[in-house]
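A.B. asks: Sharing a model prediction with you, sequence too.
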Amino acid sequence: MAGTFERLTGDKPLPHHLRGGVVAIGNFDGVHRGHQVVLGRALAEARRTGAPALVLTFEPHPRKVFQLDAPLFILTPPAMKARLLSFLGFDAVVEQCFTREFASQSAETFVIDVLEKCLGISHAVTGFDFHFGKDRQGGPAFLMDAGKRHGFGVTPVDAFRDEGAEVVSSSRIRALLEEGDVAQAAGLLGYRFTVEAEIGGGQKLGRTLGFPTANMTLPPDTALRHGIYAVRFRRADGSLHDGVASFGRRPTVDDNGAPLLETFLFDFDGDLYGETCAVSFFGWLRGEEKFDGLDALVAQMKRDEAEARALLSGVRPLSELDGKVAF
C-alpha cells in the first residue's frame, strides 16, 4: 500500500487503515540479510493480498531487559531500524514496549492482546527461532496452531545462510564490527553499517590543523573498533559527502576522553552543529595511534585522506537497500 511510513508504539491503538495487515515479527536488530528474507516474505504476502505490510518489533531489546549487567551493542537503534524498514517498503513499524511484565504474559495472551486485538493481523511471518510468552513457551508451531484458532495465517522462515553456509546473525555482525571489519559486516548486512547522531561541538583542534570535523557522540555500548575509517556522510537534507572518520579517544590530543566519532568531510565547508546526520562505513584504514606531535598527526591525516578518497572512488551499492542507505 502506498503512503507515508508510520512509526508507532504498541501502547496506542493501531490506525484503522493498518488493521488486517501482514506482520513480520521479531527484534530485527541490524535488519541484516537473514532478517531481510523474513521481511521479504511478509512484503510478498502483503502485496499478494493487498494488505498493509507491518513490522512488530520490541523496544528495548529483550537482552537489555534481562541482562542488565551485559552491555549490548545495538546495530540499529529504533530510528535507524524504522528508516531501513521504510526503505524496504513497509507501511509501518509497531514498537512494542518490552518489559519484564510484558515478558511474563502467556503466549496465548500475546496472541490475543497484541496480534488479534491490537493489530488485527491477517498473517504473521516469523523467523525459525522466534519465541514469545512466559518462559518462551510460544514458538512457530504454537503460533501456527494459534493462527488456525484465531483466523490468521502464519509463515515460519528458515535460517538464512551466507555463501559460506553459515547462518547470518546479529552476533556475527557485532563481532566483525568489534574487529573493525566493516567490509565483511556489510556483506552480512546487505548494506554499509551506518550510525546517526546529532553533530556536537568539539575542541575545534581539527579546524586549526586544516581538518575540520563533524563530531558525534555514539551510544556508550557502541563496540565498533576504535580506528580510522573511509566513510560516506549524509546530511539531514540528503546530500552526501565522502570523508574519513576517526572513532575513539584521540590518543595524541585527549587520551582520557570519551569515545567520539569525528568525520572530516572532503571538499566541504559549512556549519553542521545541531544537525542530525548519518555516517556509513566503507572500509577500515588503520588503528588509533599516538603521534609525536601535531606535525606527525597532520602528515598521517593527509595519508588517510588520500587512501579514503581512493577507496571510495570505486564503491558501488551492494544492494537496492544499500543504494538508499549510503548512495
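C.D. replies: That came through fine. Numbering: from 1, shown residues only.

A.B. asks: can we go C-alpha only for contacts and neighbour counts from here?
C.D. replies: Noted.

A.B. asks: quick one, helices of the stretch 1-150 of the chain?
C.D. replies: For the stretch 1-150 of the chain, helices defined by DSSP state H, counting those that start in this stretch occupy the ranges 33-49, 62-66, 78-88, 100-103, 107-109, 140-150.

A.B. asks: Go through those and name the closest to Gly120.
C.D. replies: Checking those against Gly120 by CA to CA gives helix 140-150 as the closest, at 10.1 Å.

A.B. asks: how distant is the closest one from the center of its chain?
C.D. replies: With CA atoms, centre = their mean, to the nearest Å as the basis, helix 140-150 stands 30 Å off its chain's centre.

A.B. asks: Give the next helix or strand downstream of it.
C.D. replies: strand 153-157 (DSSP states H and E).

A.B. asks: Second structure follows, compare the two:
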Amino acid sequence: MPMTQFAPLPFVSIADLDAFPAALEHGVVAIGNFDGVHRGHRAVLDIALSVAREAGAPAYALTFEPHPRSVFNPDRPVFRLTPAEMKARVLAATGLNGVVSLPFTREFAGIEAEAFVHDILRGQLKIRHAVTGYDFHFGRARRGTPGFLEEAGRTDGFGVTIVSPENDEAGEAVSSTRIRAALAEGDIALANALLGYRWSVEAEVRHGDKRGRDLGYPTANLALPPETGLAHGIYAVRAEVDGRWIDGVASHGRRPTFDNGAPLFEVHLFDFSGDLYGRRMRVMIAAYLRPEEQFDSIEALIAQMDRDSAEARAALASLVPLGSVDLAVNGAAAGGGGDGDGGA
C-alpha cells in the first residue's frame, strides 16, 4: 500500500535544476538519454511508474540535451530520433509527471560520479528511488556504473532498480541504434514497431522551386537536419496542420530527375490548399512505398506520382493504433482516415 496519497500533476518540462518544482521532490526518477523513448526505454519508465504508484510518489525522467555523443563528436552529430520537444511529448504520453533535461557539456561530463549522486540526485532532486537501464553510465570517465549507483543507494538511503534489456518478439534487443538502422533502410514498419508509436519529423516549411505545383503536386518543403538518416524514397504520411491531421505522400531525397541537389523532405497533402510557408509542421511517417528513382520524362514521373498517391491513400486508410502511446502522441493520426480535409 502506498505510504502517502499522491495527486496527479500536470506534466512539466524543466531545463534548469534551480526551477525544479517541490511537487516532484522525493519522487522516483528514471535516468537515461531516452532518444526515441522506445519500447526498451519504456520498460525502464514503466518500472519507475510502478514504484512511484506503490510509494504514492511522483515519477519523472532525468535526461540530457544535447545527445552526449554529439558533444564529444560535434563533426558527427547523432541522428536524433526524438529532439528535446518530441522526447518530452512522448515521455508525457507514458504517464510520467515530468522530465528534467540537464544541459550536457564537456564540463558536465567531467563531474565525478559521487558528485552526480550527492549533489544532483540527492541534494537538488531529493530522490527516493532511481531506475536506470543496465547500460547506463555517468560521471567522469564513466565511473558511475549501475553497480556504483546501487551501492550509492545503499549508502545514501534511496532505492535503485536496474532494468535488463527489453527484447522484441524475435528475441532481439530493442535499441535506438537498431531503430536508426531500420529508418536508414526504409524499414518504417520495423522502426515504428520498435518505437511503439509512429515516428515523425518536424521542421519549418520553406520555399522551394515550385516545381511540384507545375506538376500538379504542390509540396510543403522541409529541410531536415543533415544528420537525419532516413532512407531516400517515397512515404505515406500524415501532416499536422492547425491541430488536424491531413493525409499525404512525401518524397525524401535529392530529386534525381531534376537537380540531384541537397536532400529535401517534400510533402504533398491530399485535397489541401493553403499557405504553410514559415510554419513548423510535424509529419508522421506511416509507410515506405518505394525508393527514390530517376525518370526519363516528366510524363513518366507524373504517372508514378499518381500511383504513389493511390498507394499512400490505401496504406493510410488501413492504419490501426500501435498502442496507447501511439494514440497519445499522434492522436487521430494513429489509425483510420485523417480527420481533416485530406482524410483518405
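C.D. replies: Arrived safely, thanks for sending. Keep in mind the model is a prediction, meaning the values are calculated, not measured.

A.B. asks: thinking again about what came up before, could you point out which of the helices of the stretch 1-150 of the first structure sits nearest Ser239 of the first structure?
C.D. replies: Of all the helices of the stretch 1-150 of the first structure, it is helix 78-88 that lies closest to Ser239 of the first structure, at 16.5 Å by CA to CA.

A.B. asks: what does the closest one correspond to over in the second structure?
C.D. replies: Mapping helix 78-88 of the first structure onto the second structure (TM-score structural alignment) gives residues 84-94.

A.B. asks: What of stretch 195-207 of the first structure?
C.D. replies: Residue span in the second structure matched to stretch 195-207 of the first structure, by TM-score structural alignment: 201-213.

A.B. asks: Leaving out sequence neighbours, find the closest residue to Gly287 of the first structure.
C.D. replies: Spatial nearest neighbour of Gly287 of the first structure, chain neighbours left out: Gly227 (4.1 Å); criterion: CA to CA, 6 or more residues apart in numbering.

A.B. asks: ok, now how distant is that neighbour from Arg192 of the first structure?
C.D. replies: Gly227 of the first structure sits at a distance of 17 Å from Arg192 of the first structure (criterion: CA to CA, to the nearest Å).

A.B. asks: Please verify my assumption that Ile173 of the first structure contacts Leu188.
C.D. replies: Yes - using CA atoms under 8 Å, Ile173 of the first structure makes contact with Leu188 at a distance of 6.9 Å.

A.B. asks: ok, those two, which is more surrounded?
C.D. replies: Leu188 (26 against 23; other CA atoms under 10 Å).

A.B. asks: Which elements pack onto whatever helix or strand the more buried one lives in?
C.D. replies: Per DSSP H and E, Leu188 of the first structure falls inside helix 182-189. Using 3 or more CA pairs under 8 Å, 6 or more residues apart in numbering; DSSP states H and E, the elements in contact with helix 182-189 of the first structure are helix 170-178, strand 276-287.

A.B. asks: Over in the second structure, find the residue span the first one aligns onto.
C.D. replies: Applying TM-score structural alignment, one finds that helix 170-178 of the first structure aligns to the residue range 176-184 of the second structure.

A.B. asks: So for the matching stretch, what gets flagged as buried?
C.D. replies: 176, 179-184 (16 or more other CA atoms under 10 Å).

A.B. asks: Likewise for stretch 137-154 of the second structure?
C.D. replies: Buried residues in stretch 137-154 of the second structure, counting neighbours by 16+ other CA under 10 Å, are found at 137-140, 144-146, 149-150, 152-153.

A.B. asks: buried set for stretch 158-170 of the second structure?
C.D. replies: Neighbour-count burial for stretch 158-170 of the second structure, counted by 16+ other CA under 10 Å, picks out 158-163, 165-166.

A.B. asks: how about the match of helix 78-88 of the first structure: buried residues?
C.D. replies: For stretch 84-94 of the second structure, by 16+ other CA under 10 Å, it's 84, 86-94.

A.B. asks: what do you get for stretch 315-334 of the second structure?
C.D. replies: Quick answer for stretch 315-334 of the second structure (16+ other CA under 10 Å): 315-317, 321-322, 325-330, 332-334.

A.B. asks: Quick one: the strands in the second structure, in order.
C.D. replies: Secondary structure of the second structure (DSSP state E): strands located at 12-14, 28-31, 59-65, 98-103, 129-133, 159-163, 200-206, 220-222, 233-241, 244-253, 264-269, 280-291.
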